[in-house]
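[1] Prediction below, plus the sequence it came from.
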Amino acid sequence: MPKNTAAAPKDAATKPPAKRGRRSRDDAPTPNRADLIRAVLVMEKRDGPGSLSMRKLASEVGVSPRLLYTMVKNKEELYELAAASMLDRWTLPDTNQSWKERFATIIKKGLELSSEYPELARHGLLNSLDHNYPESASRIVNALRDCMLEAGLSIEETRQIQLLYNTVLLGALDLARNYSGNDQPYLLKELKGALDVAFSRILAGAEPK
């Protein structure tokens, strides 16, 4: 019998395999901003200051880097969004408490957040020097101002102390960026303790006699 000479479909044997990697990531669902912010907070706390890049963030959320730019303009905008989200979670103390109690609670929480999210805190503090406060930060600044006014300080003294606090904390965070490994958490802890003592002493002396 003659052999079946029907040809196989053209190029069937040489058809290239489906592409993987970038194409599969591009086809993945695009994360929303909330997903990105959560990932930034996780990476900042887990990997430390200076660790964030668009490429690393893309890997964290499982998409290609170029897709991130459909959600945010750049890394700076990511920091602004993540810092605002961090501050939104900051619960202020009850106004029925004394100014000392309120002040101590606010300062303690601020130092804790600075230790956990140093790069986000640094970003927010840089903006504060230009009086560029997001709404999430303004309520905290106002709460601290009210404590100091109640303690007997003038408006100008209050402004100067807030500026001093922000500048010293920013300098501490910048210094900590030059340390890595086990040295960085230790240094941040030491600086946190020093700032806590310093500003508690300042306002302890401001109480009306």
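    Thanks, I have the structure now. All values derive from a computational prediction rather than experimental measurement.

[2] Going by C-alpha atoms from here, please, whenever you check contacts or count neighbours.
    OK.

[3] Mind giving me the packing neighbours of the helix or strand harbouring Ala39?
    Under the criterion of DSSP states H and E, Ala39 resides in helix 33-47. Using 3 or more C-alpha pairs under 8 Å, 6 or more residues apart in numbering; DSSP states H and E, the elements in contact with helix 33-47 are helix 54-61, helix 75-88, helix 118-129.

[4] cutoff 10 Å now
    helix 54-61, helix 75-88, helix 99-116, helix 118-129 (3 or more C-alpha pairs under 10 Å, 6 or more residues apart in numbering; DSSP states H and E).

[5] Is it possible to get TSV of those helices that adds distance to Ala194 and mean neighbour count?
    Conversion of these to TSV gives the following (distance: least, C-alpha to C-alpha, whole Å; neighbours: other C-alpha atoms under 10 Å):
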stretch	distance to Ala194	mean neighbour count
helix 54-61	34	16
helix 75-88	23	18
helix 99-116	11	18
helix 118-129	16	20
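
[6] let's bring in a second model and compare:
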Amino acid sequence: MDADDDLETRASLYRVAQQAAALHRLLAALPPGAARRVTGGEKDTISQLASRALWSSTADLHQQGRSEYAAEVVARAHGGAAEGITELRLVTNSLDISERFWRAIYPDAAVQRVVGELWITSPVGPALLLVEAVAAHLITTVDMEIVVDAGAAERLSEAGFDVSHDGRYVVDANGTDSTVRMEVRPR
């Protein structure tokens, strides 16, 4: 396979990963009557498809240290030019805590752990690459604003994170030590 074919194949798989994750999010948000018509196995299949397509498109490249090529794949998937921020790399004190934090924010994200790295690709927004710091003073301490669904604050609180009374702020304590302002996505 030549380089152009590989790039286009990976870009196509990346688009599949994004659409499968979006479909999984839609299935999870179905009203109870409709949700009963979709089995857990079907949802799992969609989730597995998203994870496998993500791995086959970019995650394996990141593991191989070919992040620049992975960025080309994402750009090709977005029609040649990536819009906005496509990836955030964060250094965390704990991959486990950060995974719990970001899964609470984006429950339908494709998540992949590979050799000390955690990849989280949500259906919206940039992909997150988290690596564990060798010393606590090296963690990322950046404040950010994200768009979330209406249940994010409750999920974060249930996962043990400190959420402000109005549900607009949360701190990724012991992870990246970031303060995150949450804006609820309108339905």
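    Done, it's in. Predicted, not measured: the structure shown is a model, and the values here were computed from it.

[7] Just the TM-score for the two chains, thanks.
    The pair, once superposed, lands on a TM-score of 0.32 when counted by TM-score structural alignment, normalised by the length of the second structure; 108 aligned residues with a C-alpha RMSD of 5.7 Å.

[8] ok, back up a step: nearest to Arg201 of the first structure among the helices and strands packed on helix 33-47 of the first structure would be which one?
    Among those, the nearest to Arg201 of the first structure by C-alpha to C-alpha is helix 99-116 (10.8 Å).

[9] about what we covered before: between the helix holding Ala39 of the first structure and helix 118-129, how many degrees?
    110 degrees (axes from the mean of the first three to the mean of the last three C-alpha atoms, to 10 degrees).

[10] Now Asp174 of the first structure: which helix or strand?
    helix 155-176.

[11] What are the buried residues along that helix?
    For helix 155-176 of the first structure, a neighbour-count test (16 or more other C-alpha atoms under 10 Å) marks Thr158, Ile161, Gln162, Leu163, Tyr165, Asn166, Thr167, Leu169, Leu170, Ala172, Leu173, Ala176 as buried.

[12] From Val61 of the first structure, how far out is the last one?
    Noted for Ala176 of the first structure: a distance of 28 Å to Val61 of the first structure, by C-alpha to C-alpha, to the nearest Å.

[13] Counting neighbours, what do you get for Val180 of the second structure?
    17 (other C-alpha atoms under 10 Å).

[14] same check, this time on the one 3 residues further on
    When neighbours are counted by other C-alpha under 10 Å, Glu183 of the second structure registers 16.

[15] Tell me the spatial nearest neighbour of it, not counting adjacent residues.
    Val147 (4.7 Å; C-alpha to C-alpha, 6 or more residues apart in numbering).

[16] cool, and Met144 of the second structure?
    Val180 is the one closest to Met144 of the second structure (C-alpha to C-alpha, 6+ apart), at 5.0 Å.

[17] Hmm, Trp102 and the one you found touching each other?
    No. When contacts are counted by C-alpha atoms under 10 Å, Val180 of the second structure is not listed as touching Trp102 (11.0 Å).

[18] From Thr179 of the second structure, how far out is the nearest residue to Arg113 of the second structure once chain neighbours are set aside?
    The shortest distance from Arg113 of the second structure to any residue other than its chain neighbours is 6.2 Å, reached at Trp119 (C-alpha to C-alpha, 6+ apart). Here Trp119 of the second structure is placed at a distance of 20 Å from Thr179 of the second structure (C-alpha to C-alpha).

[19] Spit out the contact partners of the residue lying closest to Glu60 of the first structure once chain neighbours are set aside.
    Nearest residue to Glu60 of the first structure in three dimensions, chain neighbours excluded: Ala39, at 6.9 Å (C-alpha to C-alpha, 6+ apart). Counting by C-alpha atoms under 10 Å, 6 or more residues apart in numbering, Ala39 of the first structure touches Arg33, Leu57, Ala58, Glu60, Val61, Ala82.
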